[in-house]
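quick one: sequence plus predicted model below, questions after.
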Amino acid sequence: MGMMTVQTYLYLDGIPADAPGRVDQPSFSFDPQGIWRFSFDDGWYAVEAAALELHRMFARVIFKGLPYNELLASTPAFIATLGHNSEAAGAKSDLEDLLGLADRIPELHRFLYLYDCQRLVSAIQECTKEIIQIQGEFYRTLNLESFFHPPMKHEDGTRYSTSPVVTKLFAFLSFLFIRMHSLLDYTVKVALEAEKLPTNFNNYPKMSSLNAQYGDRKRLGLNKESGTLFEDCEFLVTVETLRNHIIHNGLLDDMPKGYEEIKDGVATEKYLLMPDITDGRFDRCRNRNLFYGREDKLNLRLPFLVTEFLGKQEATLRLISEDLRHRHGL
């Protein structure tokens, strides 16, 4: 018989356990699919369900009044992937040649445009998976990797480390906030296409959202809708603030550090600090905007930030689907 693998539980304070002994505290456990899953509902499955519904709704609207399933059966499969996916090995010239066959492939332009819209929805699904995966890797690293190498007994008290492991933790955080903002951009693109669907498919339509970004949400009829990614709220301002700072201005700490509370030579807590933020923006004085007076331990809040974001993501996708349904009388 093979050895039984002991499940490890990752806790937000960076101290793992072999059993979920702290019943009242959220944790991560390893899913056989290869991902660390949060003990609370993080909203990922709900986003997936909402995205699948939006895939179907785009097809229903774009092919309204047409026998979609019959047409699909006679349409070459590579139309969905050419120019979008590495499984289609074709070049730009192949798509140009394909467009010359529009009179031989029924509703070719509709199918091309549908797959363009569905690619945007798929990007939301894939980006959401990245966020969930990297969040799990953040907590795996926080819990299971030593801040200091080689591991050794330290004096009691608070100590900080700068090390490759700490660098990795901050890289994970940067990726998470950047990808959250990517989802803001992608969702605006999807909503713009849904609101401005073409009616003439005599030619291959150009997408309305090609250069759209999150700031273009003001062009949406759904802009400012409560509970969505388009509402005006402190939470989304914070996501923008973090992403813009990381992209344009630098790190979340001038010298990224991981902190440990040591008792009897053993770490009893690990944490990373978030700069002080008020109304979604960094507290600023003259040229300085990274203050840590509140000792905000980001690792204790991160899963709830992700969960709140994904809740708004799901609500937004469902609202786009419902708006499509209403606009087109389905």
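Nice, I can see it. Numbers count the residues shown, from 1 in each chain.

contacts and neighbour counts: CA atoms only from here.
Noted.

in the chain, which residue is closest to the centre?
The residue lying closest to the centre of the chain (CA atoms, centre = their mean) is Thr128, at 3.6 Å.

what about that one, which SS state?
When classified by DSSP: H, G, I helix; E, B strand; the rest coil, Thr128 comes out as helix.

ok, the closest residue to it other than its chain neighbours - contacts?
The spatial neighbour of Thr128 that comes closest, neighbours along the chain excluded (CA to CA, 6 or more residues apart in numbering), is Trp44 at 7.2 Å. Listed by CA atoms under 8 Å, 6 or more residues apart in numbering, the contact partners of Trp44 are 128-129, 132, 310.

and those residues, which two are the farthest apart?
Of all pairs drawn from the contacts of Trp44, the greatest distance, 10.9 Å, lies between Lys129 and Leu310 (CA to CA).

out of the two, which sits in the busier spot?
Here Lys129 and Leu310 are compared on neighbour count by other CA atoms under 10 Å; more neighbours surround Leu310, at 24 against 15.

which SSE is immediately downstream of the host helix or strand of Thr238?
Applying DSSP states H and E as the criterion places Thr238 in helix 234-244. Taking DSSP H and E as the definition, the helix or strand that follows helix 234-244 towards the C-terminus is strand 258-263.

right, and the helix or strand after that following strand?
Next helix or strand after strand 258-263 toward the C-terminus (DSSP H and E): strand 266-271.

not counting that next one itself, show me its contacts.
Strand 266-271 is touched from outside by 13-15, 142, 153-154, 156, 258-262, 297-300, with contacts defined as CA under 8 Å, 6+ apart.

swap in 10 Å and give it another go.
When contacts are taken as CA atoms under 10 Å, 6 or more residues apart in numbering, the neighbours of strand 266-271 outside the stretch itself are 11-15, 142-143, 146-147, 152-160, 257-263, 295-300.

ok, the residue nearest to Thr238 when sequence neighbours are not counted - how many residues close by?
In this structure, Thr238 finds its nearest non-sequential neighbour in Gly280, 4.1 Å apart by CA to CA, 6+ apart. Counted with other CA under 10 Å, the neighbours of Gly280 add up to 17.

swap in Asp254?
By other CA under 10 Å, 8 other residues sit near Asp254.

next up, a second structure to put side by side with the first:
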Amino acid sequence: MIGRKGVEPIGPDSPVLQLNGVPTRFADGLAGDCFLQTSDGSWRPLEDDGLYAVEAECVALYDDLAASIFGGLGIYRKLLPHVPPFLSQAGLNSEAPIRRDAFETALVKLAAFPELNRFLYLYDCQVLVSAIQECTKEVSQLTGEFYRILNLEPFFTPGIPVEDSIRWSTSPTVTMLFSTLGFLFIRMHSLLDYLAKLACESESIRKDFKTYPRLASSNFMFGDRKKLKKLAREKVVGTLFETCDEVTEVELIRNLLIHDGLLDDMPKGYEVIEDGIVIERFVLMPDRRDGKFERFKNRHRFYGGEDKINLRLTALVRGFQTRQVGTLRAVRSLFAQR
């Protein structure tokens, strides 16, 4: 658990988060899908969720982009130690608290710096990669946070005796549980857009640096992926650009949350109670058929299928991340051909 003094070392009584919402003790053993708290306070899955594989591909992409834009890494690495730090920061992150007009003035003064516009363009391209890295970390941490709330936070006022039943609750804890789940799907959809932008830019690397070029991918979104030219159909197999269950579900849930309401008219957390003890907790997702919500007239949130998202969320995230690794490798193959 996280306290003011930090994270306690793992011991026999340390909680192990389970998919069914009922934590076990570390001393009871580890098996299958479960989560442990790390020294930085985050909850990481016992089974690999693809976080580090995505990171490895992204790290390699930094050099791929530099080599492509500069025609090789030699001149890039020769000039890099002399590049003013603000070129990679101004207008991109908070480490350079500079106004736009001051940035423009500074660029005029640096006009004689060798390959100035190449560096500006390179850093803009690399931001697409760093966005993927950070968003992937968010997906991983949001998944762990979802299961932390599901396992460790009380759905209902503690200490009140209850009869054996399936009880539902709505409370600040349940609100946070649904908010975390919803933002997780939104962030996965963000990754779809970032990956599409990166693929578009990688297909269209600028060659003219007489002026500071705009990104070719500025207005490119995931919905435009069929416009990609060099990533031929056979190269998208195993990627997020291929029609697949992971993308279908992420798009469906994200679009519902952004445009058409909530996952439940009144978000509810369910608890199964036997002999006065909670033996299961779960959250339901609306029924789907052929990639769409079951609908009758204006009604599109039916729960007869009892789809407990907590029992399959980790598999969904792993499948998504596996395809993200495949997508990044497909993008990297574009640079290998040059």
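Received, thanks. Keep in mind the model is a prediction, meaning the values are calculated, not measured.

in CSV: the contacts of Trp44 of the first structure, plus distance to His181 of the first structure.
Formatted as CSV, the entries for those read as follows, by distance: CA to CA, whole Å:
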residue, distance to His181 of the first structure
Thr128, 11
Lys129, 14
Ile132, 14
Leu310, 12
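
quick one: which of these is nearest to Ser27 of the first structure?
In terms of CA to CA, no member of these lies closer to Ser27 of the first structure than Ile132, at 13.8 Å.

I'd say Tyr212 of the second structure and Glu104 touch.
No. At 11.3 Å, Tyr212 of the second structure and Glu104 do not qualify as touching, with contact defined as CA atoms under 10 Å.

in the first structure, what stretch matches stretch 41-58 of the second structure?
In the comparison with the first structure, stretch 41-58 of the second structure aligns to the range 34-51 (TM-score structural alignment).

from the chain's centre, how far out does the matching stretch sit?
The offset between the C-alpha centroid of stretch 34-51 of the first structure and the centroid of the whole chain comes to 11 Å, using CA atoms, centre = their mean, to the nearest Å.

excluding sequence neighbours, find me the nearest residue to Val325 of the second structure.
Leaving aside its chain neighbours, Val325 of the second structure sits nearest to Val54 (5.4 Å; criterion: CA to CA, 6+ apart).

Glu47 of the second structure now?
Nearest-residue entry for Glu47 of the second structure: Asp33, 6.2 Å, with adjacent residues in sequence omitted and distances by CA to CA, 6+ apart.

which residues touch the one you found?
By CA under 10 Å, 6+ apart, Asp33 of the second structure lies in contact with 17-19, 45-48, 311-312, 314-315.

quick revisit: still touching in the second structure? Go through the contacts of Trp44 of the first structure.
Checked against the second structure using both residues aligned by TM-score structural alignment, their matches' CA atoms under 8 Å, these keep these contacts: 128-129, 132, 310.

return the member of the residues you listed nearest to Met3 of the first structure.
For Met3 of the first structure, the closest of those turns out to be Ile132, at 29.3 Å, with distances computed as CA to CA.

still on that earlier bit, any idea how far the residue nearest to Val325 of the second structure lies from Glu203 of the second structure?
20 Å (CA to CA, to the nearest Å).

the two: who's more crowded?
Using other CA under 10 Å, the more surrounded residue of Val54 of the second structure and Glu203 is Val54, with 23 against 18.

okay, and that one sits in which element?
Secondary-structure assignment from DSSP H and E places Val54 of the second structure in helix 51-70.

next one: Thr141 of the first structure
According to DSSP H and E, Thr141 of the first structure maps onto helix 108-144.

that helix vs the second structure, mean deviation?
In the superposition with the second structure, the aligned residues lie an average of 0.6 Å away from helix 108-144 of the first structure, counting by mean CA distance after the TM-score superposition for the first structure.

following that helix in sequence, what is the next regular element?
Downstream of helix 108-144 of the first structure, the next assigned helix or strand under DSSP H and E is strand 157-161.

what range does that following strand cover in the second structure?
Matched against the second structure by TM-score structural alignment, strand 157-161 of the first structure falls on residues 165-169.

now do the matching stretch: everything it contacts.
For stretch 165-169 of the second structure, contacts defined as CA under 10 Å, 6+ apart pick out 154-157, 174, 266-276, 278, 280-283.

mean shift between it and the first structure?
Taken against the first structure, stretch 165-169 of the second structure registers an average deviation of 1.0 Å after superposition, with mean CA distance after the TM-score superposition for the first structure.

burial check on the aligned partner of Ser209 of the first structure in the second structure, number of neighbours?
Aligning on TM-score structural alignment places Ser209 of the first structure opposite Ser217 in the second structure. Burial measure for Ser217 of the second structure: 20 neighbouring residues, criterion other CA under 10 Å.

residue contacts, Ser217 of the second structure?
By CA under 10 Å, 6+ apart, Ser217 of the second structure lies in contact with 125, 128, 194, 196-205.

please redo it, this time with the cut-off set to 6 Å
With CA atoms under 6 Å, 6 or more residues apart in numbering as the criterion, the residues that contact Ser217 of the second structure are 197, 200-201.

got it, and Leu73 of the second structure?
Ala67 are the contacts of Leu73 of the second structure under CA under 6 Å, 6+ apart.

what's the distance between it and Asp63 of the second structure?
Note on Leu73 of the second structure: its distance to Asp63 of the second structure, by CA to CA, is 7 Å.

cool, and Leu122 of the second structure?
When CA to CA is applied, the distance between Leu122 of the second structure and Asp63 of the second structure equals 10 Å.

higher neighbour count, those two?
A count of neighbours by other CA under 10 Å puts Leu122 above the other of Leu122 of the second structure and Asp63, at 22 against 15.

what does that one correspond to in the first structure?
Across the alignment, which pairs residues by TM-score structural alignment, Leu122 of the second structure is matched by Leu114 of the first structure.
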